[in-house]
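K.L.:
The following comprises the amino acid sequence and a computationally predicted model.
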Amino acid sequence: MKLLVCTTEYYPYGSGIANVAYNVVQQLEKKGIECTVCSPTGPDIKIEPISGCGRLTLAHYWYKVSKYFQNRQNQYDIAWLHYPLMLKSNPFKRSYVTIHSTAYGIKYPFYLKPYQIFSRVLENYCLNKLDPDIPFSSVSDQSILDLRANGVDRKKITKILNGVNTDLFGPNSKKGEIRAKYGLPIRSTVFLSVGRLTYHKMPFRMLDLFKRIQKHSKDYLLVIVGGGKLLPELEAYAKKNDVRVKFLGYVKSKDLPEIYSCSDFFFMTSRYEGGEPTLTVAEAMASGLPCIASRIPNFKLIEENNLGLLFHPSDDDIAESQIQGYLSNYDAKISKNVQNYAKANLDWKVISNSYLDGFYSAISGDVQVKTNFSVSKHH
């Protein structure tokens, strides 16, 4: 099979979309699939859009993709398209679309309401322009619901969970050395947060909630990994409110596994996420970290599989009580159960088979994805 991957971001640049595309490609190439990656940074085909214009940047990228492949589409058996906002027609005979998050799902501040409306209209128009027989997949039930709420009505949208490299992320026996490297107290109970500091992740609420939690133990420490425009403001807010937190800022991908491995719990207060689980939650699980997160649909597998705690999404009094109750009765054995779940369900080897099954089904004209795909069939 000759697979073309078209994505607006690709490793080592970008986040969620880049991570999925890159890791699936790595697994598919091991199975003998010939993969060509087209993104604003390559590595095989480089198509650069205008920058700094939000959804218009995405639309401009897909416009250039449509134009570039207009007479080159027959070089590939199928094109894997990540959130294709194509204003022009789709140039590919066979396509497979993956949606990571939606314009409908993200809640913008009130002053960005016009942009939110524009984004939803653009999403509806572009995705509904695609042939109705093109199979869609999404990384969460929530994104599927958001697509349909925005009027993107597909015959079938298959959920394929986000994955993680369980060989890379896992416990580390040198926990003390790693903590010393990052200036973290050896005996602290570390609550880790990883991700871009954006409003929908509710970082200010995280600080407020942790201030309540920290009074229950002098050993509790919040560690926040991630950059963004909100970082200076958050640092000032934490200092003003005496929150026991250490900001590590942006950390290179290659260093993330050791930071997860020296932590005790993963902590999230997001009000919206696109993936299920989010990539950071998957990494935390593979590292054996129970997840303490707000009760939103994308985190439901945490509760369903006893992988941590979901607390009240908006009431801090209730959330504090729930979290402290969980910590008071915490059994350290759960860490191994969390890691085993990630290995069995979220490893990229498992996830890539689901995508490959979808590609083969689309090529054969059968858009129904089979969950029991045999690896031997891939060769």
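P.N.:
Happy to help now that I have it. Numbering: from 1, shown residues only.
K.L.:
all contacts plus neighbour counts: C-alpha atoms, from now on.
P.N.:
OK.
K.L.:
Please name the nearest non-neighbouring residue to residue 37.
P.N.:
Spatially, and ignoring its direct neighbours in sequence, residue 37 is nearest to residue 5 (4.7 Å; CA to CA, 6 or more residues apart in numbering).
K.L.:
Now do the same contact list for that neighbour.
P.N.:
21, 35, 36, 37, 38, 79, 80, 81 (CA atoms under 8 Å, 6 or more residues apart in numbering).
K.L.:
Please point out which parts of whatever helix or strand the first one lives in sit buried.
P.N.:
Here residue 21 sits within helix 16-30, counting by DSSP states H and E. Applying a neighbour-count criterion of 16 or more other CA atoms under 10 Å, the buried positions in helix 16-30 are 16, 17, 18, 19, 20, 21, 22, 23, 24, 25, 27, 28.
K.L.:
what about the fourth one, distance to residue 356?
P.N.:
Translated: residue 19. Residue 19 is 17 Å from residue 356, where distance means CA to CA, to the nearest Å.
K.L.:
about what we covered before: the contacts of residue 5 in strands, which ones?
P.N.:
Among those, DSSP state E puts 35, 36, 37, 38, 79, 80, 81 in strands.
K.L.:
and of those, the nearest to residue 341?
P.N.:
residue 80 (27.9 Å; CA to CA).
K.L.:
for that closest one, what are its contacts?
P.N.:
Shown in contact with residue 80 (CA under 8 Å, 6+ apart): 3, 4, 5, 6, 95, 96, 97, 98.
K.L.:
where do the helices sit along the stretch 201-350 of the chain?
P.N.:
Using DSSP state H, counting those that start in this stretch, the helices assigned to the stretch 201-350 of the chain run over residues 203-214, 231-240, 256-261, 279-286, 300-304, 316-328, 334-345, 348-364.
K.L.:
I'd like those helices written out as TSV, with mean neighbour count added.
P.N.:
Formatted as TSV, these follow (neighbours: other CA atoms under 10 Å):
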stretch	mean neighbour count
helix 203-214	19
helix 231-240	14
helix 256-261	21
helix 279-286	28
helix 300-304	15
helix 316-328	15
helix 334-345	19
helix 348-364	20
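K.L.:
still on that earlier bit, now, of the contacts of residue 5, which are buried?
P.N.:
21, 35, 36, 37, 38, 79, 80, 81.
K.L.:
Make sure the third one is actually in contact with residue 4.
P.N.:
Looking back up the chat, that one is residue 36. Yes: in this structure, residue 36 is within contact of residue 4 by CA atoms under 8 Å, at 4.8 Å.
K.L.:
And here is the other one:
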Amino acid sequence: MSLNYKRIVIKVGSNVLTKSNGLPDITRIEHLVDQISRIKEQNREVILVSSGAVASGKSILSASDKFDAVVTRQLLASVGQVKLINKYSELFEKKGLVCAQVLVTKEDFRDRLHYLNMKNCFNILLQHNVVPVVNENDVISVTELMFTDNDELAGLIASQLNADALIILTNVDGIYNGDPKDESSSVIERIDQEFTGFSEIISAKKSEFGRGGMMTKSNMAHKVARLGIAVHIANGTTNDIIPGLLSGEVVNTYFVPQKNASGRKKWIAHSENYATGIVKINEGAKLALTSEKASSLLPVGVVSIEKEFKKGEIIRLIDEDNTPIGLGIAEYGSEKARERVGVKKQKALVHYDYLYLISKN
């Protein structure tokens, strides 16, 4: 079955682009560019989220052992990103395509205005048939400023650009129902929204050269699919994996998308790190919010204001057991909200249109 995705975000990890010695696999990079050029001939838009800057840096110089991991990463990423984007530029040019470098940090997603400015940048590139090549800016992103990994970044961008699909290329065929090395294990080819229990089937082991593991990928994929975007996890080391996936010919794990969420809800869904306030809600409010019916959070359902916030800021909603329920934009500040706690017939603290509920996996 052919997949008619028009706008696709492709994320390729360091475990695909890097050889066993930690240096870039140029042949694999060339094949990736070739695949992208071929699917672009089918009138598709492609945004590439690519790891590999640190590996490219290692091919140029070796860092002294006296420096710590963060400084070494900054050094290698600084010189490696130049080499990596030059290689992409050279390879895309041979295919008659132009690529652009887009380096981002978590801070670039911190507020709605910043978020929309970045979205406008991507849109103008795509309108001019340019292939954006995106990577985290490892030169300035350290510790708490870092994304979990490029999977998280790819999910953010797919949501931001309202992509039809996100394809995550790793070094296995998808999510297995056991250890991938065990012959009795097989790929789970379809994951619906009701699926839970990733932790029961997925090893916590991370890739040798990357920061993320399959659990990170699975949780992010599930989240993005809930926002209305199809997600595929496939083996980037397989030849012609992208055309094969789009024509329905290769094994992969497919996360079935839910109904498309609004652009604002997509932003809220990825704004947990920027939440200021915390609001505790009662069981009645929890049941109302998580029911099939669209419901806003009313002050009558609020138990307490746990952390201060201002009007328009992102707030976390928790239940009486301190379990996260959702994220939303506050219609008014915590001072006014505190006055209305438990009171009926008051304006909603979080309107349904600005509410994102957290899924339990």
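P.N.:
Arrived safely. Note that the structure is predicted; figures quoted are calculated from it, not measured.
K.L.:
Mind checking the TM-score on these two?
P.N.:
Aligned and superposed, the two chains score 0.33 in TM-score terms (TM-score structural alignment, normalised by the length of the second structure); 175 aligned residues with a CA RMSD of 5.6 Å.
K.L.:
Of the contacts of residue 80 of the first structure, which pair is most distant in space?
P.N.:
Pairwise distances across the contacts of residue 80 of the first structure peak at 14.2 Å for 3 and 98 (criterion: CA to CA).
K.L.:
By residue count, tell me the biggest helix in the second structure.
P.N.:
helix 69-94 (DSSP state H).
K.L.:
Helix or strand next in line after that helix, which one?
P.N.:
Note on helix 69-94 of the second structure: by DSSP H and E, the next helix or strand toward the C-terminus is strand 99-104.
K.L.:
Buried residues, that next one. List them.
P.N.:
Across strand 99-104 of the second structure, burial judged by 16+ other CA under 10 Å covers 99, 100, 101, 102, 103, 104.
K.L.:
just checking, what packs against that strand?
P.N.:
Counting contacts by 3 or more CA pairs under 8 Å, 6 or more residues apart in numbering; DSSP states H and E, strand 99-104 of the second structure is packed against helix 69-94, strand 131-136.
K.L.:
Let's see that with 10 Å instead.
P.N.:
Strand 99-104 of the second structure sits against strand 45-50, helix 69-94, helix 112-127, strand 131-136, with contacts defined as 3 or more CA pairs under 10 Å, 6 or more residues apart in numbering; DSSP states H and E.
K.L.:
so the second one versus strand 131-136, what angle?
P.N.:
So that's helix 69-94 of the second structure. On the basis of axes from the mean of the first three to the mean of the last three CA atoms, to 10 degrees, helix 69-94 of the second structure is oriented at 170 degrees to strand 131-136.
K.L.:
quick one: helix 69-94 of the second structure to strand 99-104, angle?
P.N.:
Relative orientation of helix 69-94 of the second structure and strand 99-104, computed by the same axes, to 10 degrees: 160 degrees.
K.L.:
list the buried ones in helix 69-94 of the second structure?
P.N.:
Buried residues in helix 69-94 of the second structure (16+ other CA under 10 Å): 72-81, 83-85, 87-89, 91-92.
K.L.:
The last one too?
P.N.:
When burial is assessed from 16+ other CA under 10 Å, strand 131-136 of the second structure yields the following buried residues: 131, 132, 133, 134, 135, 136.
K.L.:
May I see these organised as a markdown table, with distance to residue 30 of the second structure added?
P.N.:
Output for those, formatted as a markdown table (distance: CA to CA, whole Å):
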| residue | distance to residue 30 of the second structure |
| --- | --- |
| 131 | 15 |
| 132 | 16 |
| 133 | 14 |
| 134 | 17 |
| 135 | 18 |
| 136 | 21 |
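K.L.:
Make CSV out of the buried residues of helix 16-30 of the first structure and add distance to residue 64 of the first structure.
P.N.:
Listed next are the buried residues of helix 16-30 of the first structure as CSV, based on distance: CA to CA, whole Å:
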residue, distance to residue 64 of the first structure
16, 22
17, 19
18, 19
19, 23
20, 22
21, 20
22, 21
23, 25
24, 24
25, 23
27, 28
28, 26
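K.L.:
Which two among those residues are spaced furthest apart?
P.N.:
16 and 28 (18.4 Å).
K.L.:
roughly how far apart are residue 360 of the first structure and residue 99 of the first structure?
P.N.:
For residue 360 of the first structure, the distance to residue 99 of the first structure - CA to CA - is 19 Å.
K.L.:
quick one on the thing from earlier: whichever strand or helix holds the residue nearest to residue 37 of the first structure versus helix 348-364: what angle between them?
P.N.:
Using DSSP H and E, residue 5 of the first structure sits within strand 2-6. On the basis of the same axes, to 10 degrees, strand 2-6 of the first structure is oriented at 110 degrees to helix 348-364.
K.L.:
Pull out the buried positions in strand 2-6 of the first structure.
P.N.:
3, 4, 5, 6.
K.L.:
Packing partners of the helix or strand that contains residue 11 of the second structure?
P.N.:
Using DSSP H and E, residue 11 of the second structure maps to strand 7-12. Under the contact definition 3+ CA pairs under 10 Å, 6+ apart, strand 7-12 of the second structure sits against helix 26-40, strand 45-50, strand 131-136, helix 150-160, strand 165-170, strand 230-235.
K.L.:
continuing past it, what's the next helix or strand?
P.N.:
Counting by DSSP H and E, the element after strand 7-12 of the second structure in chain order, helix or strand, is helix 14-17.
K.L.:
what's that following helix packed up against?
P.N.:
Applying 3+ CA pairs under 10 Å, 6+ apart, one finds that helix 14-17 of the second structure contacts helix 26-40, helix 53-58, strand 165-170.
K.L.:
Same question for that helix: list its buried residues.
P.N.:
Those would be 14, 15, 16, 17, for helix 14-17 of the second structure by 16+ other CA under 10 Å.
K.L.:
Then stretch 277-288 of the second structure?
P.N.:
Buried residues in stretch 277-288 of the second structure, counted by 16+ other CA under 10 Å: 277, 278, 279, 280, 281, 282, 285, 286.
K.L.:
before we move on, back to that, export the helices of the stretch 201-350 of the first structure as TSV, with columns for distance to residue 194 of the first structure.
P.N.:
Conversion of the helices of the stretch 201-350 of the first structure to TSV gives the following (distance: least, CA to CA, whole Å):
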stretch	distance to residue 194 of the first structure
helix 203-214	11
helix 231-240	13
helix 256-261	9
helix 279-286	6
helix 300-304	17
helix 316-328	19
helix 334-345	18
helix 348-364	20
